[in-house]
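A.B. asks: How does the following fold in three dimensions:
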Amino acid sequence: DAGSGQDAAAAEPARPPRPPLPPAPPPPRLPWGRHLEIGADVALVNRIGARDIDGNPTRLRLKPAIGLGLHARWEILDHLRFSAFFVHAEHELALAPGALAQPGSITAEPREDGAPSVRTIALGARFAPTLPLSERARSWLSVGIGYDRFYVGRMRVAEPAGVFTIRERGASYVEIPLGVGMSFDLVQDWLTIELETTGAFLLGRGGDATREGQAIDAQGRRRAVGPLPQTRGSFIQTLGLSLVL
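C.D. replies: Below you'll find the model as predicted:
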């Protein structure tokens, strides 16, 4: 009956309380790794070429220039990185007498006393096998592919018979860059300084800048304008800082 059931339950010994659960273990800490580096560069840019596409001297060349660049590197394997780069520079044109098949003096337009210039950009991607030298230093070799664009601004030709304008022109190339570099952590795993030297072969025939052009002189006559040099290669040295992410 109900009374006997209550008596049996009361006769059972009390169970000890359940002990509290042990504290949860701390979450495992994953090892840190260099996954991404983003930075900016100061570049010394040298474009090589003083002949047109037919191999004839052009009487002008692009002077070396100081440029600015950006880069990003991604460590896809322990000793292999993928990088993207961008470099911009403005080169002054060195003009010998008779350059561009013009007997008159050539200056930039609208600056009557300024030398003509060529703006260049290089952008592309590279793969870089990397060798760690210490906890803070590493070196690498790189090979890749890129795109180069040259933009030649307007020029002003002054002759005894008057002044006329040579319009802007452009050229484009595919480049195959080969490089070597080295970096060192100024602040370990946070901030890196790096030095890289890259030489590139430029492929293609350029554009209208490397072919003979035309202009209308002060007398209204059509005037032939000589081509700019066909660029065959470049050397770029960069000094940069990178933030390690």
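A.B. asks: CA only for contacts and neighbour counts going forward, please
C.D. replies: Will do.
A.B. asks: If you tally nearby residues, what's the number for A50?
C.D. replies: Using other Cα atoms under 10 Å, A50 has 18 neighbouring residues.
A.B. asks: and if you look at A2?
C.D. replies: Neighbourhood size, A2 [other Cα under 10 Å]: 6.
A.B. asks: Now do it against R149, distance only.
C.D. replies: Separation of A2 from R149 (Cα to Cα, to the nearest Å): 98 Å.
A.B. asks: Likewise for A96?
C.D. replies: On the measure of Cα to Cα, A96 and R149 end up 24 Å apart.
A.B. asks: Neighbour count: the two, which is higher?
C.D. replies: Using other Cα under 10 Å, the more surrounded residue of A96 and R149 is R149, with 17 against 12.
A.B. asks: Nearest residue to A200 in space, please, no chain neighbours.
C.D. replies: The spatially closest residue to A200, leaving aside those adjacent along the chain, is P177, at 4.0 Å (Cα to Cα, 6 or more residues apart in numbering).
A.B. asks: residue contacts, that neighbour?
C.D. replies: Residues counted as contacts of P177 (Cα atoms under 8 Å, 6 or more residues apart in numbering) are R126, S142, V143, G144, I145, G146, T198, G199, A200, F201.
A.B. asks: from those, which single one is nearest G153?
C.D. replies: Closest approach to G153 among the contacts of P177 (Cα to Cα): G146, at 23.1 Å.
A.B. asks: Tell me the secondary structure at P103.
C.D. replies: Under DSSP: H, G, I helix; E, B strand; the rest coil, P103 falls in the coil class.
A.B. asks: separation between it and P160?
C.D. replies: To P160, P103 is 10 Å away according to Cα to Cα.
A.B. asks: Please give the structure of this sequence too, so both can be compared:
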Amino acid sequence: MGGGVVYVSRPLFGALPSTTPHYQTAVGFGVDLRWDLLSFLRVHPYFLHVVHDVPIPGGALTTGADNSISAGTKFPETSAATFSFGVRVEPVWWLNERLRAWLSAGVGWGRLRIPVQVAVDPAVGELFLPDRAFSFVEFPLGIGAGFDIIKRWLAVNYDLAVVPVTGQSGVAIEPFQAMDDSGQVRDIGPLEPFDVYFAHSLNLALIL
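C.D. replies: Predicted coordinates for the structure are as follows:
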């Protein structure tokens, strides 16, 4: 079992950062458990937590409806807290008594949450935006390597994973409404869901 740092990128392919809310690359943490089923095969339950800054450019969440927020609406700096957990299966190749490499494939479930925001629309004043979230199913595919710092007791591990995502659902990626200072309901556009993310992880693990 072990834990360490994770460097995660969640690109939005085809979207321009100047016009679309996007998830900035961030460092988080991960917890890993690895159980040997055979000398060459193990299961790997995992947990991942990362907080991404999410810049929202002016005009990015307008909808075109008559009651839409205006293009000049300013959103405060915000972040998206994400977590995911799941299990991977890993065939392992021992290169020597201390060094090993592996492939991995698995399935997991995750969630992204945007906290409460107060935006300012120059046409109507402040808008209260409740917290919103969406969930997703992920299929991590990766490669990795590990080295026993202390033989059969303490290891350092590195993993690189490409993680396709599907089944995104939730209010954060759907149009929603907020009330302005005058009590009128305003339409607000959704965030863009990501379809894949990339994760580099480096951790220390006790070998039990």
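A.B. asks: Overlay the chains and give the TM-score.
C.D. replies: The TM-score (TM-score structural alignment, normalised by the length of the second structure) is 0.90; 197 aligned residues with a Cα RMSD of 1.7 Å.
A.B. asks: just to revisit the earlier point, so for P103 and P160 of the first structure, which sits in the more crowded spot?
C.D. replies: For P103 of the first structure versus P160, neighbours defined as other Cα under 10 Å are more numerous around P103 (12 against 7).
A.B. asks: Check the gap between the most centrally placed residue in the first structure and E92 of the first structure for me.
C.D. replies: Closest to where the C-alpha atoms of the first structure average out (Cα atoms, centre = their mean) is F86, at 2.1 Å. Distance, F86 of the first structure to E92 of the first structure, using Cα to Cα: 20 Å.
A.B. asks: What is the aligned counterpart of E126 of the second structure in the first structure?
C.D. replies: Here E126 of the second structure is matched to V163 in the first structure, going by TM-score structural alignment.
A.B. asks: A218 is in contact with that match, correct?
C.D. replies: Yes. If you go by Cα atoms under 8 Å, V163 of the first structure and A218 touch, sitting 5.6 Å apart.
A.B. asks: What segments of the first structure are helices?
C.D. replies: For the first structure, the helices defined by DSSP state H cover 2-11.
A.B. asks: for the longest strand along the first structure, which positions count as buried?
C.D. replies: Scanning the first structure for the longest strand, with DSSP state E as the assignment, gives strand 169-187. For strand 169-187 of the first structure, a neighbour-count test (16 or more other Cα atoms under 10 Å) marks 169-185 as buried.
A.B. asks: ok, average deviation of that strand from the second structure?
C.D. replies: With mean Cα distance after the TM-score superposition for the first structure, strand 169-187 of the first structure departs from the second structure by a mean of 0.6 Å once superposed.
A.B. asks: for that strand, the distance to its chain's centre please.
C.D. replies: 6 Å (Cα atoms, centre = their mean, to the nearest Å).
A.B. asks: May I see the buried residues of stretch 39-53 of the second structure?
C.D. replies: For stretch 39-53 of the second structure, burial by neighbour count (16+ other Cα under 10 Å) applies to R42, V43, H44, P45, Y46, F47, L48, H49, V50, V51, H52, D53.
A.B. asks: out of those residues, who's nearest G4 of the second structure?
C.D. replies: Closest approach between the buried residues of stretch 39-53 of the second structure and G4 of the second structure, by Cα to Cα: L48, at 9.9 Å.
A.B. asks: how about the closest one, what's its partner in the first structure?
C.D. replies: By TM-score structural alignment, L48 of the second structure lines up with V87.
A.B. asks: Would you confirm that L191 of the first structure contacts V244?
C.D. replies: Yes. With contacts counted by Cα under 8 Å, L191 of the first structure reaches V244, the gap being 6.0 Å.
A.B. asks: Would you map the strands across the second structure?
C.D. replies: Using DSSP E, the strands of the second structure run over 2-10, 23-32, 35-38, 41-53, 79-94, 99-114, 117-121, 125-129, 132-138, 141-150, 154-169, 176-179, 185-188, 196-206.
A.B. asks: which residue of the second structure sits farthest from its center?
C.D. replies: Distance from the C-alpha centroid of the second structure, by Cα atoms, centre = their mean, peaks at S182 (36.1 Å).
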